[in-house]
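> Just a sequence and a predicted model for now, questions to come.
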Amino acid sequence: MIVVTAALLLVPAFVLKKLMFPNFDPREPPVLRPRLPVFGHIISLIRESGGFYARL
């Protein structure tokens, strides 16, 4: 029972980690991660209004 519970906790955690932090080729430049990912987009949307969608 303990093994099944541990597997049910570890497998989703492993999959989630792989989705959130994928491995990149070491020859590629480093990934720039935003400090405020959601809020930055919201601020740009408010500041640029319709131009935000045209830029996308």
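Structure received. Numbering: from 1, shown residues only.
> From here on, just use CA atoms for contacts and neighbour counts.
Noted.
> Residue 45: neighbouring residues, count only.
If you count neighbours by other CA atoms under 10 Å, residue 45 ends up with 14.
> Residue 52 now?
13.
> That one - nearest residue in space that isn't next to it in sequence?
Spatial nearest neighbour of residue 52, chain neighbours left out: residue 45 (5.7 Å); criterion: CA to CA, 6 or more residues apart in numbering.
> ok, that neighbour touching residue 39?
No. Taking contacts as CA atoms under 8 Å, residue 45 lies outside contact range of residue 39: 9.7 Å.
> Name the residues contacting each of the two.
Both residue 45 and residue 39 lack any common contact, where contact means CA atoms under 8 Å, 6 or more residues apart in numbering.
> Okay, one more to line up with it:
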Amino acid sequence: MNLKRKMRPVMLQQQQQQQMKLSQSILRNNSANMHELIENLNELCYKGFDEL
């Protein structure tokens, strides 16, 4: 029983670290997706002006 109580904070810390890594990964992916979206929008705008 005592060992379980000692393990609980360690397990919680590991879960928090995994969640932090996941959050950072999601933020990086969102940033990359946003950058790609902006590039695509710019390209569409310039192509649109060229055709006018």
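Structure received. Please read all numbers here as calculations on a predicted model, not as lab measurements.
> How close are the two chains, by TM-score?
After superposition, the two chains reach a TM-score (TM-score structural alignment, normalised by the length of the second structure) of 0.39; 26 aligned residues with a CA RMSD of 2.2 Å.
> quick revisit: C-terminal to the strand or helix carrying the residue nearest to residue 52 of the first structure, what's the next element?
Taking DSSP states H and E as the definition, one finds residue 45 of the first structure inside helix 37-48. Next in sequence after helix 37-48 of the first structure, counting helices and strands by DSSP H and E, comes helix 50-55.
> That following helix - contacts with which helices or strands?
Contacting helix 50-55 of the first structure under the criterion 3 or more CA pairs under 8 Å, 6 or more residues apart in numbering; DSSP states H and E is no other helix or strand.
> Identify the residues contacting it?
Under CA under 8 Å, 6+ apart, the answer for helix 50-55 of the first structure is 44-45.
> same thing with stretch 2-21 of the first structure?
Residues from elsewhere that reach stretch 2-21 of the first structure (CA under 8 Å, 6+ apart): none.
> Pull out the buried residues from it.
For stretch 2-21 of the first structure, burial by neighbour count (16 or more other CA atoms under 10 Å) applies to no residue.
> Let me see the ranges of the helices in the second structure.
Along the second structure, counting by DSSP state H, helices occupy 2-51.
> Spatially central residue for it, please.
When CA atoms, centre = their mean is applied to the second structure, the residue found nearest the centroid is residue 26 (1.4 Å).
> OK, contacts around that one?
Under the criterion of CA under 8 Å, 6+ apart, residue 26 of the second structure has no contact partners.
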